[in-house]
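Chemist: Based on what follows, work out the 3D shape:
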Amino acid sequence: MIKVGIVGASGWADSSHLPALAGLDDFEVTAVATTNRAGADRVAAAHGVPLAFTDAAELAEHPEVDLVVVSVRAAGHAAVIRAALAAGKHVLSEWPLGVDAAEAEQLAREAAAAGVAHAVNLQGVHSPDVRYVADLLAAGRIGRLQAAVLVAAGDPLGGPRIPPELAWSTDPAGGTTLLTIMAGHFLAALLRITGPLTEVTARVPHAHERVEVTGTGGSVPGGGAPSQVLLLGTLANGAVASVTVHGGSGSPDGFLLRLVGTDGTLTATAPRPGSYPHWTDWEIRIDGEPAPVPAHYRTVPFDPADGPVANVAAGYREFATALARHRAPAPDFHAAAAHHRLLAALERSAATGTPQRVD
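Modeler: Here you go, the predicted model:
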């Protein structure tokens, strides 16, 4: 049994990590922490968790915690991760790992030196639909890949309006933007299928000098935050990839993935409006014919059709399997740092107007 302490247990963790862990026999949530005592006590009581803290280091040092889950804002990830490493505890961090590639690479080095298991929560990597499409492609179901096209909505980030609870995200220094969060997650899912990019050309427009905070009558600066992410790249197998992530008010279609091969075309679309590709099930077709995901790809007692809990749980299942088999969980901090370097290459391309090689 892996005993889990969650730092930042309200908000996203309350609606995803805690329900996911409750459905898995390999884990027991023993501690939660928030910056507010009343909030920590509320979450602990709601989920039957015995320990509540307001300090991440105290949670990490407690003997009833084996794994520290980092679910605070991206700018606070490094401090909580380092508290876990100092206590010799395994650590699973939300994506993004750090506020930029340099911080992510440093955290990966520190985690390796600490000798603990470390992983990052890129849910799309664990999606049964993503894994099934990756296997279809690897098996040659549509022949050799020629082109991959992904179009997806990145709302609520990147648009002319932002909910009050996300108003802080318009400052790119916080590490939470349309590029880092939405494009980061979507690209991780896509590249799990296609393999890595070797070169990218990108545009990252900044369309909104100020962003309206809905329901308040006020606004916040938005000139530094991306409003769109446009990518044209070359994959390691020689195929081309085109990705558009648009900010704003959303899309009735959610997303579209099209893989064009020498012997066929695979398309994947959102089954419901407003669905993100890393959170939900997919409607998959090959040359127009349905290609449903076989049941054995579902490794957790949750249905991706019901939201992000299923793929979060699948990430925890991978972590437990990795520990039992004495291997590194995937994706680990090193993989996360590499993904940060990809996003940095997009930013360099956008800033210089030139293609960039991807490490």
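
Chemist: can we go C-alpha only for contacts and neighbour counts from here?
Modeler: Noted.

Chemist: Can you name the residues in contact with stretch 211-231?
Modeler: Residues outside stretch 211-231 that contact it (Cα atoms under 8 Å, 6 or more residues apart in numbering) are 157-164, 167, 170-172, 177-179, 183, 200-210, 241-248, 346.

Chemist: Ok, stretch 141-151 next?
Modeler: With Cα under 8 Å, 6+ apart as the test, stretch 141-151 has contacts from 136-137, 190, 194, 237-245, 255-266, 286.

Chemist: Which members of the residues you listed are classed as buried?
Modeler: Among the contacts of stretch 141-151, those buried by neighbour count (16 or more other Cα atoms under 10 Å) are 136-137, 190, 194, 239-245, 255-261, 264-266, 286.

Chemist: before we move on, back to that, now the contacts of stretch 211-231: which count as buried?
Modeler: In terms of neighbour count (16+ other Cα under 10 Å), the buried residues within those are 157-162, 167, 170-172, 177-179, 183, 200-208, 210, 241-248, 346.

Chemist: And this one, please, so the two structures can be compared:
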Amino acid sequence: MPIRLGFIGLSTQGWASLGLVQPLFHPLLASKYTLVALCTRSEVSAAKAAQKYSELANREVKAYYGEHGVTELVHDPEVDMVAVSVKIPDHYAIVMQVIDAGKDLFVEWTPGNGYEETKRIAEAAKAKGIRVLVGAQGYQSTAVKKVKEIVDSGKIGRVLSTSILLTSAEEILLWGSKTTESGRYIHDPKNNTTILTILLGHFLVVLDNVLGEFGELTSSGAIRFPTGQYVDNEGRPTGEVFHSSSHDQVALSGTLRGKHDGTFVNIHCRAGVPCAGQRARGRRMFQWIIDGEDGTIEVKNRESDGQWGAFFTFTEKDVYLNGDKIELDEKGVNELGQAGKAWLEFAKGEAGQYTTLDDAVRVHRTLDAAAVSISEGKRVAF
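Modeler: Below is the predicted model:
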């Protein structure tokens, strides 16, 4: 019997519409999930979204809206699992409702607004005995799995260090010199929608999976775009200026513990750099190097990646072993994309491999430690 899914934050546009729900209608997933309900902020948007997805699902999709709609969807007896894709500051209250109702849960990254919230969510979910899929889909990347396979095989020997360059392109309209009105809240670090928690956070889920977690770290940040312009959805300036107190440059260095104990890590995250046009000539948006005693792995973004070059979530990457390009299998299940593969893994039950709340807690502990290191200028050990 398919999992009956209710989706909070699903409209006709935005990330949930473009990246999360579309794979559910693929033949490989259509028999495993059924979209039965959705909830948006307004009655108008909910009705519009319900019409669109009823046509795609070939069945009626219920439309809920507003705060009362969230509660009604969560307690709808026809909903087995609830997906939550709203702004991070709103995650906790909604997610805890889902957990209290005993429903399985999908929650977009980051699950909670910081380490403590994420830890409380994880503890509550464990006590209730529900399963939770966390939306850090880079875990499913074919390139990531190949890198992990090479490292685990011992082909490059003992891992000595790893270096990473992560770029949030100017065209994404986050953390740089331009943003849309809907991105207003990202400029306040208290909302935890920062280059640290999003860009770095998504990558740390991948790093944690391939090499392990940090044992100690130091971090620093800078604001190169203290002011910027609001633009409309076509990129035209609205005339309004914003002021940001959120870092757009972050560096993190430290060593790992566990299986690859002592491996030195150096990460640079940057925002506001163009990925297209004359100003982008010669720039690389993403690069990941893993150096071992007997060899080296390099992962690069593809030219076709565009503004999403630094995210495994959206696009695949090219993998090189000792300078030779590795051919990746990108057919079959891989046609689902990272989000689709995560849904597929979750549907396998306990046998599935996907990002869990335990993974999120570990990564959030690192992110909070990095924030402490930036603000207090000190090394943080776990």
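
Chemist: sorry, back to before: select from the buried ones among the contacts of stretch 141-151 of structure 1 every entry located in helices.
Modeler: Of the positions in these, 136-137, 190, 194 sit in helices, assigned by DSSP state H.

Chemist: can you pull out the strands in the stretch 51-200 of structure 1?
Modeler: Using DSSP state E, counting those that start in this stretch, the strands of the stretch 51-200 of structure 1 run over 51-53, 67-70, 90-94, 118-121, 145-153, 161-162, 197-203.

Chemist: need these in JSON lines with distance to D332 of structure 1, can you?
Modeler: Listed next are those as JSON lines, based on distance: least, Cα to Cα, whole Å:
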{"stretch": "strand 51-53", "distance to D332 of structure 1": "26"}
{"stretch": "strand 67-70", "distance to D332 of structure 1": "13"}
{"stretch": "strand 90-94", "distance to D332 of structure 1": "9"}
{"stretch": "strand 118-121", "distance to D332 of structure 1": "4"}
{"stretch": "strand 145-153", "distance to D332 of structure 1": "25"}
{"stretch": "strand 161-162", "distance to D332 of structure 1": "31"}
{"stretch": "strand 197-203", "distance to D332 of structure 1": "19"}
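
Chemist: contacting residues for F286 of structure 2?
Modeler: If you count contacts by Cα under 8 Å, 6+ apart, F286 of structure 2 has them with 164-167, 300-301, 309-310.

Chemist: Would you format those residues as CSV with distance to K126 of structure 2 and neighbour count included?
Modeler: Putting these into CSV (distance: Cα to Cα, whole Å; neighbours: other Cα atoms under 10 Å) gives the following:
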residue, distance to K126 of structure 2, neighbour count
I164, 34, 20
L165, 35, 19
L166, 33, 23
T167, 35, 28
K300, 37, 20
N301, 37, 22
G309, 35, 26
A310, 32, 30
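
Chemist: just curious, which of the residues you listed is nearest to H91 of structure 2?
Modeler: Nearest to H91 of structure 2 among the contacts of F286 of structure 2: A310, at 24.5 Å, using Cα to Cα.

Chemist: Am I right that the closest one is in contact with E303?
Modeler: No: between A310 of structure 2 and E303 there is no contact, the gap being 11.5 Å when judged by Cα atoms under 8 Å.

Chemist: Can you find the partner of A369 of structure 2 in structure 1?
Modeler: Under the alignment (TM-score structural alignment), A369 of structure 2 pairs with A345 in structure 1.

Chemist: Which strand or helix spans that match?
Modeler: Per DSSP states H and E, A345 of structure 1 falls inside helix 333-352.

Chemist: The residue of structure 2 positioned farthest from its centre: what's it in contact with?
Modeler: Distance to the chain centre peaks in structure 2 at D294, reaching 32.2 Å (criterion: Cα atoms, centre = their mean). Listed by Cα under 8 Å, 6+ apart, the contact set of D294 of structure 2 reads 155-158.

Chemist: same deal with G295 of structure 2?
Modeler: By Cα under 8 Å, 6+ apart, the residues touching G295 of structure 2 are 155-157, 321-322.

Chemist: at 7 Å instead, please
Modeler: Contacts for G295 of structure 2 (Cα atoms under 7 Å, 6 or more residues apart in numbering) come out as 156-157, 322.

Chemist: from those, which would you call buried?
Modeler: Buried among the contacts of G295 of structure 2 by 16+ other Cα under 10 Å: 156-157.

Chemist: counterpart of K128 of structure 2 in structure 1?
Modeler: K128 of structure 2 maps onto A114 in structure 1, by TM-score structural alignment.
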